[in-house]
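A.B. asks: Sharing a model prediction with you, sequence too.
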Amino acid sequence: MDLRIFTEPQQGATYDDVLAVARATEDLGFDAFFRSDHYLAMGDGDGLPGPTDAWTTLAGLARETSRIRLGTLVSSATFRYPGVLAIQVAQVDQMSGGRVELGLGAGWFAEEHAAYGIPFPAKRFGLLTEQLEVVTGLWGTPVGETFSFDGEHYTLTDSPALPKPVQRSPLDPSRAGVPVIVGGGGPTRTPRLAARFGAEYNQSFPEIASVPGRIAHIRQACVEVGRDPQTLVQSVALVLCVGRDEAELARRAEAIGREVPELREHGIAGTPDEAVERLTWLAEQGVERVYLQVLDLADLEHLQLVAEAVAPHVPQA
């Protein structure tokens, strides 16, 4: 099982704060560093000193790390034109030596769009579908050929479809591309998108008991489009809060404004043994990758505890 660190910098973090967590992620042996793509703090926090742009941040981290995978969970289709996004991601992939992944979703947080003047259409699934078509189409167009697209939301005419990512598409190694992560709880359309475009299907903060059923559903969607379900990585994102004892656990829960019983019910939380037990159960259900949502970016000892007392005991792929 891959363990990835997942952060929410819009809650209040500088680039240097994010960099410190990314370097700890690499030094401690975790598989990847991911961040949200949001422009406004959620909940009661003030978000100071203000948001950092996801792909600007990842470009910096691409040059300041050497091993870990880097990506978004997830970028919003409302934030960027797909042609621009394809260029951004390809460039960061080049800067990292081929370590980038793109999580892409429809967007949901209306308030951040209003705060920064970003249009927020009521119906966004069509935007997401066309963005996936355009981004992967641009990357996959052979060098020397052009890409055109005539959709309801986007029109591209004779694009040179450059630059290309360093990586090859997981779905078609003859073409350039980066792994695309598709997620969401929709019962029909999202699984179909994941089966069509995704290297990975992500369940973000699901009810724990619902995980096996969702995996079965997405695997059936793969079968329906003629894809081997085993080629689609199954992942979940869950909040992380682990302590050596109850006092340390309570301190970490208080620091992120959460209650210990709720964290134990919904996240990877408790003692190291409890965290291992939950991760093992998830692996038994078919989960291959877990994004550990770290909300206190100043608590690097938290990451060290998980690296030393949890990670060595989870099932290996």
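C.D. replies: It's in.
A.B. asks: switch to C-alpha atoms for all contacts and neighbour counts from now on
C.D. replies: OK.
A.B. asks: who touches the residue nearest in space to the middle of the chain in this structure?
C.D. replies: For the chain, the residue sitting closest to the mean C-alpha position, by Cα atoms, centre = their mean, is L73 at 2.4 Å. Residues in contact with L73 (Cα atoms under 8 Å, 6 or more residues apart in numbering) are 6, 34-37, 102-104, 181.
A.B. asks: From the geometric centre of this protein, which residue sits farthest away?
C.D. replies: G144 (31.8 Å).
A.B. asks: Roughly how far does it sit from Q91?
C.D. replies: Noted for G144: a distance of 18 Å to Q91, by Cα to Cα, to the nearest Å.
A.B. asks: for T231, same thing?
C.D. replies: Per Cα to Cα, T231 is found 26 Å from Q91.
A.B. asks: Compare those two and say which is more crowded by neighbours.
C.D. replies: The residue with the greater number of neighbours, taking T231 and Q91 and applying other Cα atoms under 10 Å, is Q91; the counts read 21 against 15.
A.B. asks: tell me, which strand in the chain spans the most residues?
C.D. replies: In the chain, with assignment by DSSP state E, the single longest strand is strand 233-242.
A.B. asks: Quick one: list the elements packing against that strand.
C.D. replies: strand 200-204, helix 246-255, helix 260-266, strand 268-270, strand 289-294, helix 300-309 (3 or more Cα pairs under 8 Å, 6 or more residues apart in numbering; DSSP states H and E).
A.B. asks: Mean neighbour count, those: which tops it?
C.D. replies: Taking mean count of other Cα atoms under 10 Å as the contact definition, the stretch among the helices and strands packed on strand 233-242 with the greatest mean neighbour count is strand 268-270, which reaches a mean of 25.
A.B. asks: Give me the residues contacting that one.
C.D. replies: By Cα under 8 Å, 6+ apart, the list of residues contacting strand 268-270 from outside reads 238-243, 246, 249, 260, 263-264, 274-275, 278-279, 292.
A.B. asks: Please name every helix or strand in contact with the helix or strand following it.
C.D. replies: Elements were assigned by DSSP states H and E; along the chain past strand 268-270, the next helix or strand is helix 272-284. Helices and strands touching helix 272-284, as assessed by 3+ Cα pairs under 8 Å, 6+ apart, comprise strand 268-270.
A.B. asks: let's bring in a second one:
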Amino acid sequence: MELRVFTEPQQGATYDDLLAVALEAERLGFGAFFRSDHYLHMSGDGLPGSTDAWTTLAGLARDTSTIRLGTLMTSATFRHPGVLAIQVAQVDQMSGGRVELGIGAGWFAQEHTAYGIPFPDTGERFERYAEQLELITGLWSTPVGERYAFDGRHYRLDDSPALPKPVQDSGLRGGVPLLIGGKGARKTPALAAAYADEFNLPFVDEEFTALQFGRVRRAAEEIGRDPASITWSNALVLCVGEDDAAIARRAEAIGREVDELRANGLAGTPGEVVDKIRRYAELGAERIYLQVLDLGDLDHLRLVAAEVMPHV
């Protein structure tokens, strides 16, 4: 099982805060450093304010050396797909080929209102999302020297040079690996089967994990794709402590209850957390994204690296 660090900077973090976590995660041997892509906090005051996901990752691409970098999830409503394809390719070049793109349809209406970003209804958002997946992978996979065109309902590209290219060519359709996630019963599994290098489930229990992994596997089989070619992952809130007092202290620091975190996240002693990770592994999960909400508590990461990582 690969353990990755996942942060929520919109809740209040500077670039230096994120860099400190990324560097420690790299030193400790975590598989990747991921961040959310949001422009508005969801609780608290959000100070000093949100940071742009791909600006952050560009900086981290130069300030880290080996750790992989990515988003859970970039919102398809935020950027024109042609621009996003350029941004991600450039950051991949800057990192030496360490970037992954998690992308979703977008869901947080208030951040769109707060910053003047159009927020179509659910049906249109998914139409745009599907077109973006086709368009971005089309730009990356077009051979150098050839041109790319796209004529969709929402986006149109004519005579594009389809440059720059990412360093990586490891994605299902070329370019950087794509992560798709979500709980939908029909559209999400179909898009994941068609485009995803990795399917991620955020903050769900074991029962729903089994259900949704099964839906995506069936959708892949229906189009002739081997489900084994998809990497399967979960994202869960992290709250680990050596004893009950430490667990309670870390839960209080992020404004959560211990019992709730034990039920819905990865909370408890290292032994408890190892047992729960193994249960997700039995369902097919190959990666766990550890949602770290207290970015100043680097000892939390050190504990997981020492007492959890070696056993999973």
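C.D. replies: Now that the structure is in, tell me what you want to look at. Remember, it's a predicted structure, so these values are computed and weren't measured experimentally.
A.B. asks: And the TM-score between these chains?
C.D. replies: Laid over one another, the chains give 0.98 as their TM-score (TM-score structural alignment, normalised by the length of the second structure), with 310 aligned residues with a Cα RMSD of 0.7 Å.
A.B. asks: what would the contacts of L73 of the first structure look like in a markdown table with secondary structure and distance to T136 of the first structure?
C.D. replies: Written out in a markdown table, the entries for the contacts of L73 of the first structure read as follows (DSSP: H, G, I helix; E, B strand; the rest coil; distance: Cα to Cα, whole Å):
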| residue | secondary structure | distance to T136 of the first structure |
| --- | --- | --- |
| F6 | strand | 24 |
| F34 | strand | 21 |
| R35 | strand | 21 |
| S36 | coil | 21 |
| D37 | coil | 20 |
| L102 | strand | 11 |
| G103 | strand | 13 |
| L104 | strand | 12 |
| I181 | strand | 12 |
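A.B. asks: Now for the residues you listed: which two are most distant?
C.D. replies: Within the contacts of L73 of the first structure, F6 and L104 form the most distant pair, 15.0 Å apart (Cα to Cα).
A.B. asks: Take the helices and strands packed on strand 233-242 of the first structure and lay them out in JSON lines including distance to A22 of the first structure.
C.D. replies: As requested, these are exported to JSON lines (distance: least, Cα to Cα, whole Å):
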{"stretch": "strand 200-204", "distance to A22 of the first structure": "21"}
{"stretch": "helix 246-255", "distance to A22 of the first structure": "20"}
{"stretch": "helix 260-266", "distance to A22 of the first structure": "24"}
{"stretch": "strand 268-270", "distance to A22 of the first structure": "20"}
{"stretch": "strand 289-294", "distance to A22 of the first structure": "11"}
{"stretch": "helix 300-309", "distance to A22 of the first structure": "10"}
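A.B. asks: Of these, which is nearest F109 of the first structure?
C.D. replies: F109 of the first structure lies closest, by Cα to Cα, to one member of these: strand 200-204, at 15.0 Å.
A.B. asks: how big is the offset of the closest one relative to the second structure?
C.D. replies: Here the mean offset of strand 200-204 of the first structure against the second structure after fitting is 0.6 Å, by mean Cα distance after the TM-score superposition for the first structure.
A.B. asks: For that strand, what is the distance to the chain centroid?
C.D. replies: Using Cα atoms, centre = their mean, to the nearest Å, we find the averaged C-alpha position of strand 200-204 of the first structure to lie 8 Å away from the chain's own average C-alpha position.
A.B. asks: Could you do stretch 212-229 of the first structure as well?
C.D. replies: Relative to the centre of its chain, stretch 212-229 of the first structure is centred 20 Å away, using Cα atoms, centre = their mean.
A.B. asks: cool, stretch 180-189 of the second structure as well?
C.D. replies: Chain-centre distance of stretch 180-189 of the second structure: 15 Å, with Cα atoms, centre = their mean.
A.B. asks: likewise stretch 40-59 of the second structure?
C.D. replies: Averaged C-alpha coordinates place stretch 40-59 of the second structure at 15 Å from its chain's average position (Cα atoms, centre = their mean).
A.B. asks: Need the distance between the two termini of it.
C.D. replies: Terminal-residue distance, stretch 40-59 of the second structure (Cα to Cα): 21 Å.
A.B. asks: Name the residues of that stretch that are buried.
C.D. replies: 40-41, 46, 50-51, 53-54, 56-58 (16 or more other Cα atoms under 10 Å).
A.B. asks: out of those residues, which are inside strands?
C.D. replies: Secondary structure defined by DSSP E assigns none of those to strands.
A.B. asks: What's T280 of the first structure aligned with over in the second structure?
C.D. replies: Residue pairing (TM-score structural alignment): T280 of the first structure is matched to R278 of the second structure.
A.B. asks: need the contact list for the closest residue to its match other than its chain neighbours.
C.D. replies: Nearest residue to R278 of the second structure in three dimensions, chain neighbours excluded: V312, at 6.9 Å (Cα to Cα, 6 or more residues apart in numbering). Listed by Cα under 8 Å, 6+ apart, the contact set of V312 of the second structure reads 1-2, 274, 277-278.
A.B. asks: Number of residues surrounding R23 of the first structure?
C.D. replies: Counted with other Cα under 10 Å, the burial measure for R23 of the first structure works out to 16 neighbours.
A.B. asks: Quick check: longest helix in the second structure by residues?
C.D. replies: helix 122-141 (DSSP state H).
A.B. asks: how close does the helix or strand following that one sit to the first structure?
C.D. replies: Helices and strands here follow DSSP H and E; after helix 122-141 of the second structure, the next one along the chain is strand 148-151. Here strand 148-151 of the second structure, set against the first structure after superposition, deviates by a mean of 0.4 Å using mean Cα distance after the TM-score superposition for the first structure.
A.B. asks: Okay then, goodbye and thanks.
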